[in-house]
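# Just a sequence and a predicted model for now, questions to come.
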Amino acid sequence: MKIERLISMIMLLLQRELVSAAEMARMFEVSKRTIYRDVDTLSMANIPVYTLPGAKGGIGIMPTYKIDKKLLTVEDLSAIVASLDGLEQLLASPEIKKTVLKMKNMLGENDVLPANSISLDFSNWSMKQELNEKVEKLHLAIKKLQLVQLSYIDRDGKQTMRLIEPYHLLFRNRSWYVQGYSLERENFRTFKISRIVGMDVLDQVFESRNFTVKPFESMPSRPHFQLCEVDLLVDKVAREQIVERFDVASMKQVDEEQFSVVVNLPNHEVGYRFLLQLGTHVTICSRDSFYTGFQAYLRAIHEKYV
């Protein structure tokens, strides 16, 4: 839209001394004639833009206006670019790519923060092509307010068909989720995208409901699993995953190799699977219902392969 382009032009000119009309035309995907018309519009709105002819000329904004009315600092833009760079690695959206390019172009060649200030790197996080395509399709469906039909497997392995109004994509703990309104349940629900086995974006559009982004834990869902306090003894290898997942205020170093910690785990296969991935690097010290359930789970695995 024109108003968005005009605002972006102002932000760009506040950060750069001169920008050629050709560069702006490429950035905003319009003609040079449109750019010059936009310059006239800004001038009529009392924004002190000017043009300089020649090979080293371009479009600029008066320095006094930059000093008095600067909208974003170099630090602001650098922080935004760092965040968008991380998002671009997770979601291959053309709109995000364009936004990253625009923001980077607003930073001049000399406008850089001290080295190693902050960056986000998801390059080692590999997402299967099929999953990536689902995320991109849902992102587009959210923008266009299109209904989505899901074939979904819940955490207990039950497969159902769901018709949803998608509203929000959430990336949490290395997994993508879509939050939307389930027409069958007549309430908002959260769906883990890796559990979607089939998905159709319908041509039918919906009227947007009063949806606000909520913390993951507050989204309506099935009751949580029963949590148990589990005393663990972990070595230096397992300590890393415990620290990343839990509040470890209770962690204490026992000796040079081991740490004791109390964590809350679901007394369910979900909790048992988490401990299994730590292998011999963790020991359960509790002798309670969780311990008994974990033993039964291990026996079931053993019997499967005997």
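Yep, it's here. Numbering: from 1, shown residues only.
# Please make it C-alpha for all contacts and neighbour counts, starting now.
Will do.
# So in this protein, which strand runs the longest?
strand 159-172 (DSSP state E).
# same for that strand, what does it pack against?
helix 129-144, strand 146-153, strand 175-182 (3 or more Cα pairs under 8 Å, 6 or more residues apart in numbering; DSSP states H and E).
# With mean neighbour count and distance to Arg33 added, can I get those in a markdown table?
As requested, these are arranged in a markdown table below (neighbours: other Cα atoms under 10 Å; distance: least, Cα to Cα, whole Å):
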| stretch | mean neighbour count | distance to Arg33 |
| --- | --- | --- |
| helix 129-144 | 16 | 30 |
| strand 146-153 | 20 | 36 |
| strand 175-182 | 19 | 42 |
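# all helices of this protein, in order?
Shown for the chain, the helices assigned by DSSP state H span residues 2-15, 21-28, 32-44, 63-69, 74-90, 94-106, 129-144, 236-245, 269-276, 289-305.
# which one of those lies closest to Phe171?
helix 74-90 (8.7 Å; Cα to Cα).
# outside of that closest one, which residues touch it?
15, 96-97, 100, 103-104, 106-107, 111-113, 118-123 (Cα atoms under 8 Å, 6 or more residues apart in numbering).
# Please pick the buried ones from those residues.
Neighbour-count burial (16 or more other Cα atoms under 10 Å) is assigned, among these, to 15, 97, 100, 103-104, 106-107.
# quick one on the thing from earlier: the longest strand of the chain: how far from the chain's middle?
Relative to its chain's centre, strand 159-172 lies at 15 Å (Cα atoms, centre = their mean, to the nearest Å).
# dropping in the other structure now:
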Amino acid sequence: MKIDRLLGIIVLMLNKGRVSARELSERFEVSSKTIYRDMDTISQAGIPVVAYPGLSGGFEIMKSFMIDRYWLSVEEMGSLFTAAKGIHQALGSPETKALLDKIQNLLNKAKVGRIPEEDHMAFEPLIMDLNPWGQREGIREQLDLLRACIAQKQRAIIHYVSSGADSVVRKREVEPVSLILKGNVWYVQAYCLYRKDHRLFRISRIEQIKLLETRAQPRLRPQLDALSWNSVWSEGMPCTVTLRFTPSARPRAADWFHPERWIEAADGSVVISTVLKVDEWLYGTLLSMGDTVLVEGPSWVAEELSRRAKKIAAQYRNLDT
């Protein structure tokens, strides 16, 4: 989008100073003519851009100019600080720490003169912690490797545990392009040279990553502003499932279903009927709840759950007592 490119150009010039038209056109993948038109647009918006000729020339924001911090309110800067803090907790990189310090400095300056009793930003009304509980060891190191791979536009070899019945470790040569945090799970969007398409890889299932000297090729890729669920990821059949949660399992029911869907039973249990995809995720989730949830219908789902539970129990029959 043009507005994203304009903002990116402004931030780059603020941070780097003088930037050539060639560097900008390569970075934003547009022509030099487009960059010159962008500079006119930026100047018309009130940001003075100076053009310097010659081999060391380029575009630069006038040194005497500084974007007024009050383009953002204290509350808006507080929101930026909260978001940056959450990102830093998840990545822990020097870059995110530097960003956090810069926003904190701007926020402190903007709050000068405020009476503490009137400043509801004296405490944090919103806290974002993007570092998930229970994350296995090594995820952050893998994130660092993949971020370096993306920044340097390199290819990588990954050893990936595939999903499905076979669950084998597959070796793939990929070109990582984006890291995605969905809920508490990290993914990498990468071009897979074997599949000849962009794929999503769950980072916790990557056993090894090796960066290659080979450069990644410029490719068109699907734009992801958010990671929405794709129905092809699940082979399950949608059907109406009726579940009865025991009183002790009400918190789990509250995690998944709005109370408006609940039917309160006299014994304190909760009955919920809703359309669910009957797949491996559903069976695994129900088994993890043990005897605190009962499938009341359909019967074939209850029978399959019973078969799986018996198979698990059979593994422990010969244990010494």
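Arrived safely. What you are looking at is a predicted structure, and each value in this text was computed from that prediction instead of being measured.
# Which residue numbers in the second structure does the longest strand of the first structure align to?
The aligned range for strand 159-172 of the first structure in the second structure is 169-182, by TM-score structural alignment.
# Quick one: average offset of that stretch versus the first structure, please.
By mean Cα distance after the TM-score superposition for the first structure, the fitted stretch 169-182 of the second structure averages 1.4 Å away from its aligned residues in the first structure.
# For the helices and strands packed on strand 159-172 of the first structure, give me CSV that also has distance to Glu23 of the first structure.
Compiled in CSV, these are given as follows (distance: least, Cα to Cα, whole Å):
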stretch, distance to Glu23 of the first structure
helix 129-144, 28
strand 146-153, 35
strand 175-182, 36
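# Figure out which of those is closest to Ile284 of the first structure.
strand 175-182 (27.4 Å).
# what about the closest one, how far off from the second structure?
Mean for strand 175-182 of the first structure is 1.2 Å (mean Cα distance after the TM-score superposition for the first structure).
# how long is stretch 175-193 of the first structure end to end?
8 Å (Cα to Cα, to the nearest Å).
# Mind listing residues that contact it?
Stretch 175-193 of the first structure is contacted from outside by 131, 134-135, 138, 162-171, 194, 219-221, using Cα under 8 Å, 6+ apart.
# Return the residue spatially closest to the residue most central in space within the second structure, with its sequence-adjacent residues excluded.
Geometric centre of the second structure, nearest residue: Leu181, 1.9 Å, by Cα atoms, centre = their mean. Nearest residue to Leu181 of the second structure in three dimensions, chain neighbours excluded: Tyr187, at 6.3 Å (Cα to Cα, 6 or more residues apart in numbering).
# do the same with Ser273 of the second structure
According to Cα to Cα, 6+ apart, the nearest residue to Ser273 of the second structure is Thr242 (4.2 Å).
# The equivalent of the one you found over in the first structure: what's it in contact with?
Taking TM-score structural alignment for the superposition, Thr242 of the second structure sits opposite Asp231 in the first structure. With contact set as Cα under 8 Å, 6+ apart, Asp231 of the first structure has these partners: 260-263, 284-286.
# Next: Val254 of the first structure.
By Cα under 8 Å, 6+ apart, the neighbours of Val254 of the first structure are Ser260.
# how near is the aligned residue in the second structure for it to Arg244 of the second structure?
Aligning on TM-score structural alignment places Val254 of the first structure opposite Ala265 in the second structure. Ala265 of the second structure is 9 Å from Arg244 of the second structure, where distance means Cα to Cα.
# Give the residues shared as contacts by those two.
Counting by Cα under 8 Å, 6+ apart, the residues touching both Ala265 of the second structure and Arg244 are Val271.
# sorry, back to before: output the helices of the first structure in JSON lines; the columns should cover distance to Thr212 of the first structure.
As requested, the helices of the first structure are exported to JSON lines (distance: least, Cα to Cα, whole Å):
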{"stretch": "helix 2-15", "distance to Thr212 of the first structure": "24"}
{"stretch": "helix 21-28", "distance to Thr212 of the first structure": "30"}
{"stretch": "helix 32-44", "distance to Thr212 of the first structure": "35"}
{"stretch": "helix 63-69", "distance to Thr212 of the first structure": "32"}
{"stretch": "helix 74-90", "distance to Thr212 of the first structure": "21"}
{"stretch": "helix 94-106", "distance to Thr212 of the first structure": "22"}
{"stretch": "helix 129-144", "distance to Thr212 of the first structure": "14"}
{"stretch": "helix 236-245", "distance to Thr212 of the first structure": "26"}
{"stretch": "helix 269-276", "distance to Thr212 of the first structure": "29"}
{"stretch": "helix 289-305", "distance to Thr212 of the first structure": "37"}
